[in-house]
Each structure stands twice: as structure tokens, then as C-alpha cells.
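let's see this in three dimensions:
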Amino acid sequence: MTAPDDQDIDTMLAALLAPPERPGDRGFAIGVERAIDAQAAYAHARRRFWRSFVFEALAVAALLAALWLLSSAPTLAPLAGAAHWGLAPPLLLILLLWFGTQRWRQA
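Model (predicted):
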């Protein structure tokens, strides 16, 4: 009994493991392209959301700092109360309600 040559084994394995000959699947390619486009659109929307969120969070922080400074002013001390936050909660509530309505309006 003779052992097959390595070249013959390689040729046989290449023939057995080769993908079948057939035309390309156009529907699959279109589906992959759509998935890539959807993923890119989602990534863009996500970046836009986070950029907007950070900007608005900084704006709210600046307004809170302004409210705190205003509530500690001597002319507004009777309105602020002992804790220097008597004026801030109602104004903060108005600000948060406005912020929420702006978010819903954009959606």
C-alpha cells in the first residue's frame, strides 16, 4: 500500500473544503449595507444627544450657581431664608419643568 503524496492530500482537502460555486446573495449584501447605515445613524444620533445633554447640564449648573449667588445676596436675604436656598427650589422647579417640555417638544 502506498501513501498518498502531500500534494494529493492538499488538493483533495482544498476540493472538499472549498465553498460551493454559486452566485452572490444580493439580498444579504443589501441587508448588511442597511444594517451598517442604521448603525451609523444611531451612532450619530447618540453623539448628538450626549452633546446636547452635556450642554444643557452645564447650563442648568450655571443657573443653579446663579440662583445660589442671588439667594445669598443681602438684598434678597429676606426671600432666601436661613439656609440661603429658600428662593432656589421654586425657581429650580420652573427651570426643570421648562427643560422637560423642551425635551418632549424635540422628540
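
when you work out contacts or count neighbours from here on, use the C-alpha atoms and nothing else.
Noted.

any idea how far Phe53 is from the residue most central in space within the chain?
Among the residues of the chain, the one closest to the centroid is Arg46, at 3.0 Å (Cα atoms, centre = their mean). Noted for Arg46: a distance of 10 Å to Phe53, by Cα to Cα, to the nearest Å.

another one to check against the first:
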Amino acid sequence: MFLSCFVHLPALSEDSRTGNVRTGRLRVQSDNAFVIYMNGEQVAAPEKEIRLSSGINRLIAIVQGGREDFAFGMVFLNSDGTYMNDLEYRLTMDEVEPK
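All right, here's what the predicted structure looks like:
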């Protein structure tokens, strides 16, 4: 399964020390194997660190599994474990058949 999620991060305040990037974590719930890409780059350990830029970010999740039903959930967290409440999302989901 191929999941595409557009994540909008509002512009950060000008006094931010991190510039236009916010670092946090992505909590993922799934019994299936998955790979996460953010803005075209594979994220090796999204549960430990993920970086969002101000504006639109594209997250791709490739979830492995058969034809059975599956559950997949994800939540963006700040580095301190609190929710990133100011994000906006748009999710698409497509089945991808191997060629």
C-alpha cells in the first residue's frame, strides 16, 4: 500500500533558532513493515527524528502486506513528546501492484 500525505507546517516565528525547520518524531502504529519518506528522502528512524520544513511537506509511507485488511496510523510529535497541533494534512491512499 502506498500512502501519500501532504503536511503543511505554518511559517515558524522569525526568532526561532532552528530557521524554517522543525524537528520532531513520528509515532507510527502498524503490525506491517513500512518505509517512510519525507520530501523525497527515506527517513531511517522516524520514531526518533523527523524534520518538517515550513510550508508543504510530502510524506510517503509504503506499507507491506498482503490482501488482508490492515491498520496504519501515524502522529507527528514535537521533540518533547507533545502533539504538533498546528499541522494541516491531506491524505491519499493508492494500492500499488508490483510490475
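
TM-score for the pair, please.
Here the TM-score for the pair of chains, by TM-score structural alignment, normalised by the length of the second structure, is 0.22; 39 aligned residues with a Cα RMSD of 4.3 Å.

check which helix or strand covers the residue nearest to the centre of the first structure.
helix 26-71 (DSSP states H and E).

one more: Met93 of the second structure?
strand 88-94.

show me what that strand is packed against.
Using 3 or more Cα pairs under 8 Å, 6 or more residues apart in numbering; DSSP states H and E, the elements in contact with strand 88-94 of the second structure are strand 2-9.

specify the angle between the strand holding Met93 of the second structure and strand 2-9 in degrees.
170 degrees (axes from the mean of the first three to the mean of the last three Cα atoms, to 10 degrees).

okay, buried residues for strand 88-94 of the second structure please.
For strand 88-94 of the second structure, a neighbour-count test (16 or more other Cα atoms under 10 Å) marks nothing as buried.

how near is Arg51 of the second structure to Arg22 of the second structure?
6 Å.

equivalent analysis for Gln29 of the second structure, please.
22 Å.

the second structure: strands as residue ranges?
Per DSSP state E, the second structure carries strands over the ranges 2-9, 21-30, 34-38, 41-42, 50-53, 55-63, 72-78, 88-94.
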